[in-house]
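Trainee: 3D, please:
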Amino acid sequence: MRSFALLSTVAMLAFLPLTVEAQSADKVPPTVDAKTNIYFYQGEQALSEALKRTPNTGRARNIILFIGDGMGINSVTAGRIFAGQQRGLDGASYDLSFDKLPYTGFSKTYSTDKLVTDSANGISAITTGIKTINGAIGVDGTVVGKKCRGSLKARVQSVAELAKLKGLSAGVVTTAGITDATPAGAYGHTPYRNWRADSDLTAEAVENGCIDLARQLVEAPAAIRMDVALGGDLTKFLPDTDPRKGTRVDGRDLTKEWQGQSPSAQFVSSAADLKAVDATKTDHLLGLFADGDLPSPVDTAQHYDVPGLDDMTAKAIDVLAKNPKGYFLLVESASIDKWHHQNNAYRAMTDVDELSKAVQVAMQKTNAADTLIIVTADHSHGLVFSAGSTREEPIMGLARNHGKDELDGNGHGRTTLSYATGPGGPKDGVARPTPTEDEAVSPDYTQSAQTYVDSAQHAGEDVPIYASGPQAHLLTGTVESSYIYQVMAYALGVQP
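Mentor: Prediction:
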């Protein structure tokens, strides 16, 4: 006991001279004036803005749900840096438009049958509040994949359909085909996401009453039919006798059927035609700008007449906003996912920037007091963002320290961005050669992957949520993906 007391006294005395010295004003070590430091100043400004923040607990007149398909945290961070660098700015400190939204959280994206979701369950959980199996849309988890039998009874209404039933307008915009999984989350109900045209249906599906997603979009009862649908997939709407390469075997031209629903319904197939649409004279707008998915903006030199995601978003808002009761709009930046599957980070990050532009347009065209804007993802991807590069180096290039290559353990150069899986992996055990800097920064470069597969696999980590407007404060913390639906339905007052 005496030994313990003695040791305690010695320990206290050991600190005493430092304490006495610290109390002497002329002994305090000099410090930098914090207020001259940019990070300190920015922190002060951010705190000042946060202290002014008051949750908007009112009802939303409008909801715009943005989905960055496959946009995990690494995609946001790398996309932010890439976007800044493309503008000649410091990428690390650059802000995407949705970085500035006041409320953030995380979403758990698993499905009822898989640890890692696909886009079908990913969007279905968000738009219906009910998770389902991978590959299914707008139905509950009792369905059997690729089997129609019993699936009609498993149908679950989407928030877009509920908004329509309440008298609001609704629409969907995507850079994918309009019958792809994510856009179909607004209007579709199917146990198999690839039943996109009637030629895709199995005999069992036809026998048990399932219909393709293109028909579901056009044939939906007027009370729940989408007012705007902009994206790709023209071939899914045309008969196989059409010279525009239609794939329908039922002989129907669904674009004409869309136009036939009202005197002011329009169909357009080019950026020029979309720009010419008079929103004040259009109540139903279908735009199909490619046979399948829309091309990347990187490639628009070969596709002059394809609208950007921001252009489609702007036109959709103009058409939908005429409804005094409000609207629901789903906007998907699909090519983040499409190019991640190919290990092409340049085009994937370009589409993160495209999403940011579309969100900026929405923010400019709406009032934060009555419009709930949500930006999130259906799932992540295995993009890896590794250390090594100093801040002036291009994120698409090799890892370099002020121009000097940062080598791996084998003495080879390496890229800052890589993938866990994908076509960039070692095929037949043969590793890919190290690229040059010029090769690595090329838009066509395919980043290396740890494991070879034909198409990179999704990743299962939580994805971010960004929000502003009425009830946005409810989208904080870590939540189930299906919870996002609950917030939207509550904000619009459309709970079934």
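
Trainee: Going by C-alpha atoms from here, please, whenever you check contacts or count neighbours.
Mentor: Will do.

Trainee: Give me the secondary structure label for the nearest residue to Asp353 once chain neighbours are set aside.
Mentor: Leaving aside its chain neighbours, Asp353 sits nearest to Ala83 (6.0 Å; criterion: Cα to Cα, 6 or more residues apart in numbering). Under DSSP: H, G, I helix; E, B strand; the rest coil, Ala83 falls in the helix class.

Trainee: my read: Ala83 touches Ala348, true?
Mentor: No - using Cα atoms under 8 Å, Ala83 makes no contact with Ala348, being 11.5 Å away.

Trainee: Before we compare anything, build this one as well:
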Amino acid sequence: MGKQVNRALRFFAAGTVTAMSSIALAELPAYQQTSSWYANGEAALAAKLADTRTEKSAKNVILFVGDGMGVSTLTAARILDGQMRGESGEENLLSFEAFPHTALIKTYNTNQQTPDSAGTMTAMMTGVKTRAGMINVDSDGLRADCAGVAGNELNTFLELMEDQGRSTGIVSTARITHATPAATYARSPERNWESNDGLSEEAVANGCVDIAAQLVSLDVGDGIDVILGGGRRHFITSDDGGKRTDGRDLTAEWRDRYSEQRAAYVQSGSELAGTDLANTDKLLGLFTASHMSYDADRTAHDKDEPSIAEMTGRAIELLSKNEQGYFLMVESGRIDHGHHAGSAYTALHDTIAFAEAVKTATETVNLDDTLILVTADHSHVMTIAGYATRGNPILGKVETNDSHGAPTGAPALAKDDLPYTALSYANGLGFADLGGETNADARYYLPADTGRKDLTATDTQAPGFHQEALVPLGSESHAGEDITLHAIGAGAQLVQGTLEQNAVFHLMIGATGLPVSAE
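Mentor: Next up is the predicted model:
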């Protein structure tokens, strides 16, 4: 067999086999070189070669974190984004996917193959990996063990920037005390200690302070300059609809702290839009009691909450007044929550809104002195499968091609003679899903012998649809594969290869030249 293959290859190389083509192998025919695919690839390379940006130090750093934004989420979101404009979608790029520098990031925690947001964001903010569930506490400590914090505290990039006189800001569509934003400023062995009501008896006995209280009392520099997100309930007392049981109103304490400065506290999108930032030095915005709305719900119900792009723009406007520079962290926290609920619709729409926020930043800042990084903290178990035809609605049922490569014009059927969707989850709430019914008892955890449900008459592209899942879990889980890091601006050339997640901290240090030890 080997001799026959080698003989066939020699014949082909000698030009004996000519049935498939009449051109020489060393030449490219004109129709190949004029193909739009060829031209686009050639243009992309030319742009890469023409990128002559000199290596410069970054005065400003903006770190965008799409919580749960794995590679499959990026792919599906870019397709949906294009399809919402009437395109087939596959050729589309989200704003940051066009950035010139990209790397892969390994996300595991020190104690978990598949990570959580507390450990992953700690790695990015401190340069040190740690256990899942722990915020800026080294893994020599134990989760939820207050006594083990002493001697294991980790300082963050935000604190280093504050210490150097630069302005700082945090923006999140989640609670501002949630794991990802909290990891920019707090130290806690337990991510769930968002307000004092969540502290354990051991934590109280050993003097641990809840995350919200740490935020308003941060004593590095003059405190964080911009705080925008959800989670008001962790700052106010139960008498006012909050969670605190210690009688403290942290929003009042924040205003008292900055009473001699130009400070503004806002609770709605219209209030944020109406704030005179030219005459504001400190800005606190807590727009919801818990997490902010999914972007699709925000727009559909005309809620008076700012979009993530609007929060990003306002934060940059205020922070840019500091000529020494600034650090801004922007998190799209509800991408993660949409996936946990098994709702690709909400997760993908929040990803698209996140890309708009990155676009806002890119079009606003000076890239000669600003580094923009866009990444995730971990992935999710959503997958794209089924040999769907080009342009198949990414939230729709799979339609395949016939033997000639043309669309069949009808949904493909699985071995159980039922249609199936292009997106599905490896686990979660959508096990034996009824296809959008709202009765939770009927929807989830049906006996195995009932099989899948017939989605023929179900609108799988509707907001309320939950994709099917293979394994029944109370919440869809994170995934353990690598995520991406995209970079543009000063210092972006450092982003390349496959990196440990804690390298993100060192990339920011390298780009800014920030001192990390006492002189």
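
Trainee: Any idea how many residues pack against the alignment partner in structure 2 of the residue nearest to Asp353 of structure 1?
Mentor: When structure 2 is aligned by TM-score structural alignment, Ala83 of structure 1 is paired with Asp81. Asp81 of structure 2 has 25 neighbours, counted by other Cα atoms under 10 Å.

Trainee: go on, the one 3 residues further on?
Mentor: Applying other Cα under 10 Å, we find 12 other residues in the vicinity of Met84 of structure 2.

Trainee: repeat for Leu218 of structure 2
Mentor: When neighbours are defined as other Cα under 10 Å, Leu218 of structure 2 has 14 of them.

Trainee: gap between the aligned residue in structure 1 for it and Leu213 of structure 1?
Mentor: Under the alignment (TM-score structural alignment), Leu218 of structure 2 pairs with Ala220 in structure 1. As for Ala220 of structure 1, its distance to Leu213 of structure 1 is 10 Å (criterion: Cα to Cα, to the nearest Å).

Trainee: and if you look at Met488 of structure 1?
Mentor: Going from Met488 of structure 1 to Leu213 of structure 1 by Cα to Cα gives 24 Å.

Trainee: which residues touch the match of Ala83 of structure 1?
Mentor: Shown in contact with Asp81 of structure 2 (Cα atoms under 8 Å, 6 or more residues apart in numbering): 89, 92, 94, 352.

Trainee: go with 10 Å
Mentor: 75, 87-90, 92-94, 348-349, 351-353, 355, 394 (Cα atoms under 10 Å, 6 or more residues apart in numbering).

Trainee: Am I right that the match of Leu218 of structure 2 is in contact with Ile211?
Mentor: No - when contacts are counted by Cα atoms under 10 Å, Ala220 of structure 1 is not listed as touching Ile211 (11.2 Å).

Trainee: Out of the contacts of Asp81 of structure 2, which is nearest to Ser188 of structure 2?
Mentor: Of all the contacts of Asp81 of structure 2, Ser188 of structure 2 sits closest to Thr351, with 28.5 Å by Cα to Cα.

Trainee: Let's check: the centremost residue of structure 1 is which one?
Mentor: With distances taken as Cα atoms, centre = their mean, the residue of structure 1 nearest its centroid is Gly68 (0.9 Å).

Trainee: Let me see the ranges of the strands in the stretch 301-450 of structure 2.
Mentor: With strands called from DSSP state E, counting those that start in this stretch, the stretch 301-450 of structure 2 shows them at 326-332, 370-376, 379-380, 382-384, 423-428.

Trainee: Which one, of the ones you listed, ends up nearest to Ser270 of structure 2?
Mentor: Of the strands of the stretch 301-450 of structure 2, nearest to Ser270 of structure 2 by Cα to Cα is strand 326-332, at 20.0 Å.

Trainee: what's the average distance of the closest one to structure 1?
Mentor: In the superposition against structure 1, strand 326-332 of structure 2 averages 0.5 Å from its aligned positions (mean Cα distance after the TM-score superposition for structure 1).

Trainee: State the distance from Arg414 of structure 1 to Gly141 of structure 1.
Mentor: 43 Å.

Trainee: can you check Gly231 of structure 1 too?
Mentor: In terms of Cα to Cα, Gly231 of structure 1 sits 28 Å off from Gly141 of structure 1.

Trainee: neighbour count winner among Arg414 and Gly141 of structure 1?
Mentor: Arg414 (25 against 21).
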